[in-house]
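**Q** Show me the folded form of this:
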Amino acid sequence: MNRENTPAENPVAGTLSTAPNVKPCDEGRYRVECDFALDDPSHAVVAAIGTLTQTDPLELDPLYQAIDPDALNQMVSATREECQVSFEYADFDVTVDSTGAIIFEQPTGENV
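**A** This next block holds a predicted model:
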């Protein structure tokens, strides 16, 4: 297995099928697309914030200080209807959509 196909693993962020591909949307907004059948939303959030801020996920505040990770995973992964969950984490407004999209938005003027 080559490095490009190796799952991203971290005790805090968990194991992801691939490293998060964070894409800028517009000024101060970033987007990650995930397959929640493969990756827990909570793990994807922590890994993407680590990528955005160039911070080891172990150095970030625990996600549970912002939201219950198990509840987040259950709400957006197990639902048959489209839903969104929004919360603040690591100076970002985070919106996790049951379609697999995660949007990260910084307050105006605080670009990464």
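**Q** From here on, just use CA atoms for contacts and neighbour counts.
**A** Fine.
**Q** And the longest helix anywhere in the chain, what does it pack against?
**A** Across the chain, the helix with the greatest residue count (assigned by DSSP state H) is helix 41-53. Applying 3 or more CA pairs under 8 Å, 6 or more residues apart in numbering; DSSP states H and E, one finds that helix 41-53 makes contact with strand 14-16, helix 69-77.
**Q** one more time with 10 Å
**A** If you count contacts as 3 or more CA pairs under 10 Å, 6 or more residues apart in numbering; DSSP states H and E, helix 41-53 packs onto strand 8-10, strand 14-16, strand 29-33, helix 69-77, strand 84-89, strand 92-97, strand 101-105.
**Q** another one to check against the first:
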Amino acid sequence: MIATYPNTELESLTFDRDSGTYRAEFDQQRTSASAAVTALLSAVRDCAPIELSPLYESVDPDALDSLTRVRSGTNGDVTVSFTVGEDEITVYSYGTVAVTSSNADGLERSTEQPALD
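**A** This next block holds a predicted model:
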């Protein structure tokens, strides 16, 4: 597990070079979707979470957490997408968050993953 934000852990961070998408999984029992978004976005942008614009300027964090919380197999999966600056964020109800830059130069196009301290 990769700790990236107070009380937030992301797992299995991957980068798709062709699409410029970073993807990470998070434990929904321990981490809210909004915290996972903040953690991954700060890692991708290589900045401290406090340096990001507040998430509520782009999406209601409570609504995001509610819509994407753990679901039973009969309820189906939910996907929520929104933008934060130049980045498109997608959160899946099965505990995955993805960040894709709408600007081709926005993310470094390499196999190097961001440092997650």
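**Q** Can you pull up the most central residue in structure 1?
**A** Residue closest to the mean C-alpha point of structure 1, counted by CA atoms, centre = their mean, is residue 45 at 1.7 Å.
**Q** residue in structure 2 matching that one?
**A** Aligning on TM-score structural alignment places residue 45 of structure 1 opposite residue 37 in structure 2.
**Q** Report the contact partners of the closest residue to its match other than its chain neighbours.
**A** Leaving aside its sequence neighbours, residue 37 of structure 2 sits nearest to residue 97 (CA to CA, 6 or more residues apart in numbering; 6.5 Å). Residue 97 of structure 2 is in contact with 10, 13, 22-26, 33-34, 36-37, 39-41, 79-81, 89-91, counting by CA atoms under 10 Å, 6 or more residues apart in numbering.
**Q** end-to-end on stretch 87-107 of structure 1?
**A** Using CA to CA, to the nearest Å, the end-to-end distance of stretch 87-107 of structure 1 comes to 13 Å.
**Q** Over to stretch 39-55 of structure 2?
**A** End to end - CA to CA - stretch 39-55 of structure 2 spans 11 Å.
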